[in-house]
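# The following comprises the amino acid sequence and a computationally predicted model.
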Amino acid sequence: MTNAPIAARRSHIREHHGDTFEDPYEWLREKDSPEVIAHLEAENAYTDGETAHLEELRETLFQEIKGRVQETDLSVPTRKGDWWYYSRSEEGSQYGIQCRAAAEPGDWTPPMLEPSVPVPGEQILLDGNVEAEGHEFFSLGSFDTSDDATRMLWAPDYEGDELYTIKVRDLVTGETLADEIPKTGGGFFTPDGTGIIYTTRDDAWRPDTLWLHRLGTAVEDDVKLFHEDDERFWLGAGITRSRRYLVIGVGSSITSEEYLVDLEGDITAEPRLVWPRAEGVEYSLEHAIIDGEDRLLILHNERALDFELVSVSADAPQGARRVVMAHEAGRRILGVDCFRDFAVVGYRSEGLERIGMLDYADDRIEELVFDEALFSAWPSGNPEWHSPFLRLGYTSFVTPSTVYDLDLKTRELILRKRQPVLGGYSADEYGQERAWATAKDGTRVPISLVWKKSFGAPGDEIRPVHLYGYGSYEHSIDPGFSVARLSELDRGVVFAVAHVRGGGELGRNWYEDGKLLNKRNTFTDFVACAEHLVRSGVTMPQQMVAEGGSAGGLLMGAVANLAPTSFAGILASVPFVDALTSILDPSLPLTVIEWDEWGDPLHNADVYAYMKSYTPYENVQDDVAYPRILAMTSLNDTRVLYVEPAKWVARLREAGADDVLLKCEMAAGHGGVSGRYNAWKERAFELAWMLDTLGLE
């Protein structure tokens, strides 16, 4: 056994609000330092050595994942204009291939594509495998075709830092145009196809400026359409499905503001404000034509905690409001998609996503009904303003990803495709249910459970458990299928999701009760879920591993300090474990934006003290029996810098934690490695570590 890398202690003092904190590992932040790179490489070598005995299990898991995936496959085609657009994958290839084929006039039934069978008239638009040649990392950001179908733009990232270079191709000649726009946040075509609208970022990686590039002109001559000065606000833009308006949106996590540009006029005209920003008020809009009048359907939370949907005149949006879907406590309205003759409203009720069909004539909402108790459903791939079908995505913990078309006349759900799972998978062999834990303050916290029935139901006997959590940004962990998860379930593991406060599962209050000065509820809820699984006879601490990533990695670090004996192991992916240091530094990417989520410790002593009381790095305890810990990170991550888990691991080792590993991808970003085979191998690495921690193989 080799010795773990020990990071040198170097004096560094952080002083705020009269508090002094000694931070001896802050020197690891110097990304360009050969010494830092050498330390990360030593950590990787140590992790390789400590997990070498799992090599055979990793390969077995990788082959299981690979063996369940139909490697040569095609998506369900989506109609846009006179073409069917789809993607396909080929056995042995890491990346997808974007394609299209001509559509017959008036035919809205997507062609049935068969793997390995040539598609008549197929045109390959972009082969990700070709694009990735010569690069260790490849991610496709924006991908768009012009409305007249003659041009395509795409935006690759070769570093993992989420800065994309926009490129353009003439689809008639196959020529790649000279137009190339580097370091963008992505972009899309103007409706006439002669221009590209794109965003750029400031030094803190915040999208702050919107530009118009005219094809055939120099980037230096691009027109600035909009700029957002406030460091708390992100900028984004899009074109309404009606193709009538350019919508420019700016927003923090608690406040938003939107502008319109009428595309029947000059695209460079001064954007027209819809509603002025008001602190704490969020809204978003869609364009509809109702009884011949241009209307905006606006979803907002002004005096409506779980949001309200109203209709206003597009010409006078600050005028009279007509309520379309009234606020109802506990029913969180998530979004609206407008089409020519109807709208689709997404909302969350009883912890699950719902879909409602809105009739413009009488504002009646018809909810679509699905068979399973736990499921996820959403509109997906509907670019056309008018179509006889509505494309829907559907999944559950046991039902593979499914594509339906809803016939708008008959309301029949037509199954277009269900993700094939090779090897004889049957959903009937697996179970899913909702359980409830009780937090210390009496709050009931939902837990989703998934298991293979042949091992018995949870609680029949003690079983190994994999408990996952997130709990930030009002992000909900909704039911979803995972091929890789089957390798756990088939070994008797019960997979569980703790739907802790800070997420959005049970409405806006659920989120508010897990942020800012209520953040500790996220951590104590997770511990309460773990304790419930033990009390109810599902598992015991020695047979439970916890997992979370990004803000969920902060959850993992906090839980390790709060309840180190409640878990056999903790997997923390790109973990936000040095949160206070990051949120104190407004020069770091995205910090100022994050103050609405965590609080502003730089200017508020109470926020500083509260964050310091829970942030994992500051609260590592000496001589505590920590569980096994695996931290995964990426050198080029711009959202959670690699230095956070690097410092955390160094401090854990200093405190005496004797089974702590750090794995740093040296050519990847926040989402980890690129390429599906690489991603499967990375997941196999994590699963092997978890199964080993649980005493399984």
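Structure's in. What do you need?

# Every contact and neighbour count from this point should use C-alpha atoms.
Noted.

# now the closest residue to residue 231 other than its chain neighbours: how far from residue 230?
Residue nearest to residue 231 in three dimensions, not counting chain neighbours: residue 592, with 6.2 Å by C-alpha to C-alpha, 6 or more residues apart in numbering. According to C-alpha to C-alpha, to the nearest Å, residue 592 and residue 230 sit 10 Å apart.

# Which one's more surrounded, those two?
residue 592 (24 against 13; other C-alpha atoms under 10 Å).

# tell me what the helix or strand where residue 553 lies is packed against?
Taking DSSP states H and E as the criterion, residue 553 maps to helix 551-562. In this structure, helix 551-562 packs against helix 520-535, strand 544-549, strand 569-573, with contacts taken as 3 or more C-alpha pairs under 8 Å, 6 or more residues apart in numbering; DSSP states H and E.

# can you give me the strands in the stretch 201-350 of the chain?
207-214, 223-227, 234-239, 245-251, 256-262, 272-273, 283-290, 293-300, 308-313, 322-325, 332-338, 342-349 (DSSP state E, counting those that start in this stretch).

# For the first one, give me every contacting residue.
The set of residues external to strand 207-214 that reach it, using C-alpha atoms under 8 Å, 6 or more residues apart in numbering, is 185, 194-202, 219, 221-229, 233-237.

# Contacts only, for the spatially most central residue of the chain.
Nearest to the geometric centre of the chain sits residue 475, at 8.4 Å (C-alpha atoms, centre = their mean). Residue 475 is in contact with 502, 503, 504, 505, counting by C-alpha under 8 Å, 6+ apart.

# Please pick the buried ones from the contacts of strand 207-214.
Among the contacts of strand 207-214, those scoring as buried are 185, 195-201, 219, 222, 225-226, 228, 233-237 (criterion: 16 or more other C-alpha atoms under 10 Å).

# next, the one to line up against it:
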Amino acid sequence: MKLSRDGSSIAYTVDPGDGSERLQVHVQRIGSAGLGTRLPQLEGSVSIEWSHDGSHLYCTRADGLGRPSRVERVDVSAPEHARPECICEEPDAAFWLDIGKTKDWRYLVVSSNAKRSSEVRVLDWEAGEGPGSLRLVHPRSPGLEYFVEHADGYFYMLSNAQREDGQYSLFRIPAESSSPSPPPERWECVVPAGTQGLVLEDFDAFRRCLAVFARDAATGLPLLALLKLERATGAPPQLVPVPLPAWATALDPGANADFEAASLRVTLSSPGRVPVAADVDLDAGALRTLSGESPSAAVGTLRTHGRSSDGTLVPLTISHAGPFPPAGGAPAWVEVYGAYGRCLPCDWAPERAALLQAGWVLAGAHVRGGGELGRAWHAAGRGVHGLQARVDDLAACIDALVERGYTSYDRIVLSAHSAGGVVAAGLVQRDPGAVGALVLEAPFLDVLTVQCRPDLALTVHEYEEWGDPHSTAGFLQARRGGVQTACPYQGLRGGAFPPTLITASSTDTRVPVWGPLKWAARARAMNQGPAPILVAPDLHAGHAAHESQRLELAALLQAFAMRALGLA
């Protein structure tokens, strides 16, 4: 949902709930009834943004494979008759377009992002530049990522420039359009990677300062700091840490749409604590919670590590309503993801809270490929060799849980969604007795076949994540068994598999339904034990269950898990 600059109108997208992810766009005057005016000519938009004067709506439109490849705008003064006007188009199938604005409403921002490189163009609204005046900030370059905001006459950029390890630093360059942007080696670095033990993740701009969102370089826990811009003195920007509660394993920023705001709204939570809203004073740097202590504060959460086979310490989050470790061990629900540089959520969720109340241990294995320790952590889990590292990391976390008395192997339910299925199924492929049950939601399991199909929605965009079998190196790796061994379907071998439940949907636009079905069929044929391998199909779920069905699905998965462990 986007609010116009004058606050008179909103534009928002509606998910039709059929799993297609083909969003509908509506525009509505504040205070009017109903769903507002639907813009059928913008159906299938991926992102939307208002123009500075509220006369037009910009959007990114998807091509036939669902890739946001065009930026268009439409006149909303007469939306029923307006025809979209194309502003720019991205021909490279590896790049996806995104549309936004700087928070001060000075610039429209068009970003073109691949997995390991990016390119940004801006349109200066205050200078009266028209839609054909997009200005390139810096041309795309292999391996260079940068993301732009504007404040105080500068473009502030989160980027991996000037770093061989790929970690993000915070840079700035003058925003004037009269001269070309300097090359990355001349960008002014205002917060180098690793400053105060921070792994930079994101930032937000205000007139008073920048809010810097980061993670602890050792534990991967969330951190927050304010970058004081020091306009009056002209001194270098100063980074001031904001103390967070020790129990907070998740920090989610609010909308924070007001550039002139004096405070930053965040939400803090953990697997055992319901979300608590808090405001951060942007001048003093003090955090003030707006609600009381969570009633589930008796649940303890611990961030520790497992030691992988190469000696790497892998962050491991453990939650339990009772003593650490539980006397005699307990059933454990272990989650894993490890892909695309995304962090495994460590926030509060009602479906997970039900397990805690029933005496279960909850654990999150933050394996390589995720973003908990920054871009270097992601890079270490990428590609063919990274697939094996992710599985090693997961095995180390499970071993740590068992060796420290939290649970036993036969009482562990291993759960994964989407790309996390590569890691979870990879562990069971290697060691079928490593867990007591396996739960996979819309899992990505046939990596090699998908990466050989550029006609599928995400394949070309994700070559840099999983490998490109069409390249010479990728083809040789596949022939030599690299991808085949790491791919859960291609590398599946016989064994006594644990009880397994898989969800899949024919409307899933991200993971083709035939991948999970093929894996289930082959696993059944190769299963040397009595445990069932079940598939729960849903024709309309798409890649993830709709919000209205999420708890119902969680109940199904947990009922299966309890039955598989002999608890029901």
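Thanks, I have it. Note that the coordinates shown come from a computational prediction; the quantities given were computed from them, not determined experimentally.

# And the strands in the stretch 401-550 of the first structure, which stretches?
Under DSSP E, counting those that start in this stretch, the stretch 401-550 of the first structure gives strands at 402-407, 413-418, 430-438, 444-452, 465-469, 494-498, 544-549.

# could those be laid out in JSON lines, adding mean neighbour count?
Shown next, in JSON lines, are the strands of the stretch 401-550 of the first structure (neighbours: other C-alpha atoms under 10 Å):
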{"stretch": "strand 402-407", "mean neighbour count": "20"}
{"stretch": "strand 413-418", "mean neighbour count": "16"}
{"stretch": "strand 430-438", "mean neighbour count": "18"}
{"stretch": "strand 444-452", "mean neighbour count": "22"}
{"stretch": "strand 465-469", "mean neighbour count": "26"}
{"stretch": "strand 494-498", "mean neighbour count": "24"}
{"stretch": "strand 544-549", "mean neighbour count": "24"}
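
# returning to what we had before: columns distance to residue 374 of the first structure on top of the helices and strands packed on helix 551-562 of the first structure, output as a markdown table?
Formatted as a markdown table, these follow (distance: least, C-alpha to C-alpha, whole Å):
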| stretch | distance to residue 374 of the first structure |
| --- | --- |
| helix 520-535 | 19 |
| strand 544-549 | 21 |
| strand 569-573 | 26 |
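
# and those, which is most packed in?
strand 569-573 (a mean of 28; mean count of other C-alpha atoms under 10 Å).

# give me the stretch of the second structure that that strand matches.
Strand 569-573 of the first structure lines up with residues 437-441 of the second structure when matched by TM-score structural alignment.

# post-alignment, that stretch versus the first structure, mean distance?
Taken over the aligned residues, the distance from stretch 437-441 of the second structure to the first structure averages 0.5 Å (mean C-alpha distance after the TM-score superposition for the first structure).

# And the contacts of that stretch?
Counting by C-alpha under 8 Å, 6+ apart, 410-418, 421, 424, 498-504, 544, 557, 561, 564-565 sit against stretch 437-441 of the second structure.

# Now the helix holding residue 553 of the first structure on the second structure. Mean distance?
Superposed on the second structure, helix 551-562 of the first structure shows a mean distance of 1.2 Å to its aligned residues (mean C-alpha distance after the TM-score superposition for the first structure).

# and the angle for that helix with strand 544-549?
Orientation note: helix 551-562 of the first structure sits at an angle of 140 degrees relative to strand 544-549 (axes from the mean of the first three to the mean of the last three C-alpha atoms, to 10 degrees).

# And the contacts of helix 551-562 of the first structure?
Residues contacting helix 551-562 of the first structure (C-alpha under 8 Å, 6+ apart): 469-472, 522-524, 526-527, 546-548, 570-577, 579, 614-617, 619-621, 626-627.

# Mind doing that once more with 6 Å?
Contacts to helix 551-562 of the first structure, defined as C-alpha atoms under 6 Å, 6 or more residues apart in numbering, come from residues 470, 523, 572, 573, 575, 576, 577, 616.

# Distance-wise, check the nearest residue to the fifth one once chain neighbours are set aside relative to residue 679 of the first structure.
Read that as residue 575 of the first structure. Once flanking residues are discounted, residue 575 of the first structure sits nearest to residue 553: 3.8 Å by C-alpha to C-alpha, 6+ apart. Separation of residue 553 of the first structure from residue 679 of the first structure (C-alpha to C-alpha): 19 Å.

# Between the two, tell me which one has more neighbours.
Per other C-alpha under 10 Å, whichever of residue 553 of the first structure and residue 679 has more neighbours is residue 553, with 27 against 16.

# circling back: of the contacts of residue 475 of the first structure, closest to residue 267 of the first structure?
residue 504 (36.6 Å; C-alpha to C-alpha).

# Which position in the second structure pairs with that closest one?
That one, residue 504 of the first structure, aligns with residue 371 by TM-score structural alignment.

# need the contact list for the residue lying closest to its match once chain neighbours are set aside.
Spatially, and ignoring its direct neighbours in sequence, residue 371 of the second structure is nearest to residue 341 (4.1 Å; C-alpha to C-alpha, 6+ apart). Each residue near residue 341 of the second structure by C-alpha under 6 Å, 6+ apart is listed here: 369, 370, 371, 378.

# when you align them, which residue in the first structure goes with residue 341 of the second structure?
With TM-score structural alignment defining the correspondence, residue 341 of the second structure maps onto residue 474 in the first structure.

# Quick check: its match vs residue 448 of the first structure, distance?
Note on residue 474 of the first structure: its distance to residue 448 of the first structure, by C-alpha to C-alpha, is 17 Å.

# what does residue 370 of the first structure give?
Residue 370 of the first structure sits 18 Å away from residue 448 of the first structure, going by C-alpha to C-alpha.

# same question, residue 62 of the first structure
26 Å.

# Same question for residue 165 of the first structure.
Distance from residue 165 of the first structure to residue 448 of the first structure, by C-alpha to C-alpha: 40 Å.
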